[in-house]
Structures are given as C-alpha cells and as structure tokens.
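Q: Let's see this in three dimensions:
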Amino acid sequence: MAATEHHDSAADPAAGPAESAGPATGRDVGPGADSGADDSGTDLSGKTTVERNPRVARWFHAAVYVAVILLLVTGWWLLLGNEGDPSVVARITGVSDTDVHTVTGWVLAGLTVLAVVVGAKGWRTFWRESVRFQHGDGAWFRRWPAAVLTGRFGRHEGRFDPGQRVANLVLVATLLVLVVSGVGLALVSGGPAFVWFAAVHRWAAYAVTPVVVGHVIIASGILPGYRGVWRAMHLGGRLRERDAHRVWPGWTERTTGRTHTPRHLH
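A: Prediction:
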C-alpha cells in the first residue's frame, strides 16, 4: 500500500484522499539526491522526478488529514473518559476537547461536500481506479509483507497498488460513516436515535483508526520499501522516478514513457 491517492484532478479538491497524475519532467532535486541504479536493469538517476499531485490536491489532502488527526486525538481522548481533563490539543487551542471535536467534525463535513460538488469527476475516476482489481493482485499481496522492507513489490498496472485500493475503499467509507453519524449526534439531542448514532460513530472510529495509522506509517516513507513516497503529497508533489517505478510501475511507465523491469521480476 502507499499513500492514499486520487486520480486525474489537476484542479479538483476531491483529490484530497488521493493523487493526480502529471507530466514527467526530469529535474535536479539538489546535490543531496541519490544517484545510480536501483534493483533494476534500468539506470534511474535520483535527480529525475515525476509529478503525482497538483497543488490543489495537496492542499485538500492536507486539510483532510489535519481534520482527521484532530478528530481522532480528541475523539479517543473523550472516548477514554477524559472529558474533564483537557488534552494537549485543548490546552494549546484554549478550547475544550468537545468543542474542538465538534467544530473539526463540521469542517470535515464541509470538505466532504466540497469534494462531492466540485470534484465529482475526480471522485468518479477515484472509485473506478479503486475497484478495478486485476489478475496478479494476489501475488502482489503475497509479496507485500517482505516488500515493505526490501522494496521488491509485485508488478501491478494500476494507478493505485492493490493494497492502496483496499485502503481507499475502507478509509473513504469509514470517514463517510463518521461524518454522517457525527452530524446526527450534533443534530439529535437525545433518545434512541442519539444512542444509535453514538454506537455507529464509536464503531466507525474503531475501524478507521488502524487504517489511518497504517496510512501515516506508509506515507511517511519510514518503511524502506516506501522510501520517498512522502514527496507525492509534499514539496511540490514530485517524487524521484525510481521511487515511483518501485511502488507504481505501470502508472510510472505510462506517465514517463520509460519501461522498467526490476531484477527480482526478470
């Protein structure tokens, strides 16, 4: 899996949970860049980069993940019975955890509406790419546990890798459930409906938390197999071509016009 991405939305705020392809142009990323070949027969210089995300997509993604992190921190703090004891977030902002959670929830709801209304085309592409499972995905999953350390992922042709497609669906579905149930809790003052919304909200939080944590770990690039992928959503949305080839081989070849076959797949 890699950072959750969107597709084909250069001016599309719906690209927040995902990425958009762009033209591949070589660029010197500085004297500290790596150079030479990776584990393939192709010499991919560390100075050659490829664009994954335009600015709008990166900013939307940043707004979503800040909101989600605030919601998870304050939500779990409250769920664990600490309502009378301000969290670090509450102390920094000077606002109670309950109010931070409520306001941030409305912000995420607004971002969701914005994505649906403004980014309808991008979302259609995102769903089409996320549900398009292919022959060979099983082999990719079998290689994945070792590949996160070695970088020797199985070949796939998608915009997203097979694990990323599953994560896309789970993450978006659970966040939508959290938003809808959270709005229900804000609008209903009590009774059976409130109890039902609270239960749904709690279980959705249980489901989404490990997915978000996994996404952060993978997207940060701290795992050797995913080194460099954090650049796809930061610092211009460009990452080194060899890193893109390692994680998204089919997409990278279509984007750059250069083929690449790692030695472990010969």
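
Q: rest of the way, CA atoms for contacts and neighbours
A: OK.

Q: What strand or helix carries L149?
A: L149 belongs to helix 137-150 when assigned by DSSP states H and E.

Q: Distance from the chain centre to that helix, please.
A: Mean-position distance between helix 137-150 and its chain equals 19 Å (C-alpha atoms, centre = their mean, to the nearest Å).

Q: for the helix or strand in which R128 is found, packing partners?
A: Under the criterion of DSSP H and E, R128 resides in helix 120-130. Where contact means 3 or more C-alpha pairs under 8 Å, 6 or more residues apart in numbering; DSSP states H and E, helix 120-130 is packed against helix 162-187.

Q: To compare against the first, here's the next sequence to fold:
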Amino acid sequence: MVTDRAAPGVRRDVVERYTRRTRWFHAGVYLTTLLLLATGWWLLLGQEGRPSPLSRLLHMPDTTVHKDVGWALVALAVAGPVLGIRATRTFIAESVRFRTGDTRWFLRWPSGVVTGRFTRHEGHFDPGQRIVNLLMAAGIFALIGSGVGLVVLHGGPAFAVLARVHKWATYFCTPLIAAHILIAAGVLPGYRGVWRSMHMGGRLDARVARRLWPGWLERTHDRSEPRSRR
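A: As a prediction, the model looks like this:
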C-alpha cells in the first residue's frame, strides 16, 4: 500500500490494482474494439458508400480501416496471453470461480450502485464482473474468429454463415461494452473513483478498493503491511 498526499496535511492510502503491462494491454484492446465498433456499425447501417468521419480523417475507406484495426486486435489477442501468461491464468480462474455468497451480492447490487454499499465478496472480480468478463470474452472471440474468416473467404455458404455470426456478435457485444464503459468510468455513484484502477498509474483510493473488492485488497495489500511492534 502506498501513501499519497491528497491535500496539505492530509494523507491518503492508495493501492495498485493493475500492473502497467495489464493497463497497456487493456488500452490497446479497448481502443481497437471501439474503432471496430464505430466502423462496424457505420457499415451495418448501410453507410458503406459514404465515408465516415474516421474514414475522412485517415484518408482510407471504412472497410480498410475496419480490416486493418481488426488485424491489430487479432495481434493483441495472440500476444496478450503469450506475454502475460500469469495475468491470463488469473483472469480465467477468477472469472469462472463463483461462490455461495454471490447471489446475495446480485440481490444487493441495484442499491449498491447508488449507495456504494455492496455485499462483501472474496473474489479478484466482483460477481457481476465475472459474468461480464466471460460474456465479453466470448463475444470478442466470436467477432475475431468470424472476422478472420470473412477476410480469408470470398463468398460461399461458409462466408454467409460467418457474416451472420459477425453481425450478431456485434449486436451482442455493443451493450456489454457500453455497460462496461459506464461502470468503469465511475459515473455511477457506487463506482465513483474506480476508473483510476486502469488509468493514472493504476492507483486508486484504498477506500474504493475496500468497498468494491474487499477480499482481494486484504489478500494482496493488507497482509503485506508491516505490523507495528509492541
């Protein structure tokens, strides 16, 4: 745990939630994903003949932007797990691990969003994050797999099936990503301050961490604090 100064004479404890490598990987994924959603929806809405603002800015057709950014996401999807094998194992293990108290957390979640008083849980991610992690990972991999197939194939029955998968995966992922951004941005009262965990050096107020991830905080930070000698 690190001590920071919030104001003259006032000390504030902050903790690091995510490492620098994880934050850069996350930034790359959400930047490419947002660009893909922007160009993808432009094409889905039948605007292929009209260049989007992004297309005009880059002086490239929207289809080319979509394809090139898609390959960048493929590279991240391959390199991320290879270079960050421990983080990947943690992400998978913690996302699929559900506990008996998770039902109570979900029942109290609507009020917690407003009051900030969530039911305690012991996970690295809260129960809602775990479900969104799994759904979003499945949706993004469906987008990547079908997108690669559409680039490689040039017509035929398989191409038609992949086109439908790609379209419906876009419908599936869009609200999930929008909800993730809404919560991660700290707009909702219960998640105020959470955005710092992935930005600004990954350090956030320990009080926010204790409210949202009490078990994780105690395992990773509280026990590492030196005990005062009697």
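
Q: re earlier: outside of the helix holding L149 of the first structure, which residues touch it?
A: 152-156, 162-163, 223-226 (C-alpha atoms under 8 Å, 6 or more residues apart in numbering).

Q: how about 7 Å then?
A: 153-155, 162, 223-226 (C-alpha atoms under 7 Å, 6 or more residues apart in numbering).

Q: next one: stretch 210-225 of the first structure
A: Contacts of stretch 210-225 of the first structure (C-alpha under 7 Å, 6+ apart): 2-3, 147-151, 167, 171, 226-230.

Q: Quick check: ChimeraX command selecting the buried ones in those.
A: Applying 16 or more other C-alpha atoms under 10 Å to those, the buried members can be selected in ChimeraX as follows:
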select :2,3,147,148,151,167,171,226,227,228,229,230
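
Q: Farthest pair within the contacts of stretch 210-225 of the first structure?
A: T150 and L171 (26.0 Å; C-alpha to C-alpha).

Q: Look at A158 of the second structure and tell me its secondary structure.
A: helix (DSSP: H, G, I helix; E, B strand; the rest coil).

Q: Quick one: the contacts of stretch 210-225 of the first structure as TSV, columns for distance to L187 of the first structure too.
A: TSV is the format used below for the contacts of stretch 210-225 of the first structure (distance: C-alpha to C-alpha, whole Å):
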residue	distance to L187 of the first structure
A2	36
A3	34
A147	46
V148	44
L149	47
T150	49
G151	48
A167	30
L171	24
Y226	42
R227	44
G228	43
V229	40
W230	38
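
Q: Show me which of the contacts of stretch 210-225 of the first structure is closest to V208 of the first structure.
A: L171 (6.4 Å).

Q: give me the number of residues near the nearest residue to E94 of the second structure once chain neighbours are set aside?
A: Of all residues not flanking E94 of the second structure in the chain, H124 sits nearest, at 6.2 Å (C-alpha to C-alpha, 6 or more residues apart in numbering). For H124 of the second structure, the neighbour count with other C-alpha atoms under 10 Å is 23.

Q: So H124 of the second structure belongs to a strand, correct?
A: No: checked against three-state DSSP, H124 of the second structure lies outside a strand; its state is coil.

Q: counterpart of it in the first structure?
A: In the first structure, the residue matched to H124 of the second structure (TM-score structural alignment) is R159.

Q: Look up how far G116 of the second structure lies from the residue nearest to E94 of the second structure.
A: As judged by C-alpha to C-alpha, to the nearest Å, H124 of the second structure and G116 of the second structure stand 18 Å apart.

Q: I140 of the second structure too?
A: With C-alpha to C-alpha as the criterion, I140 of the second structure and G116 of the second structure are 30 Å apart.
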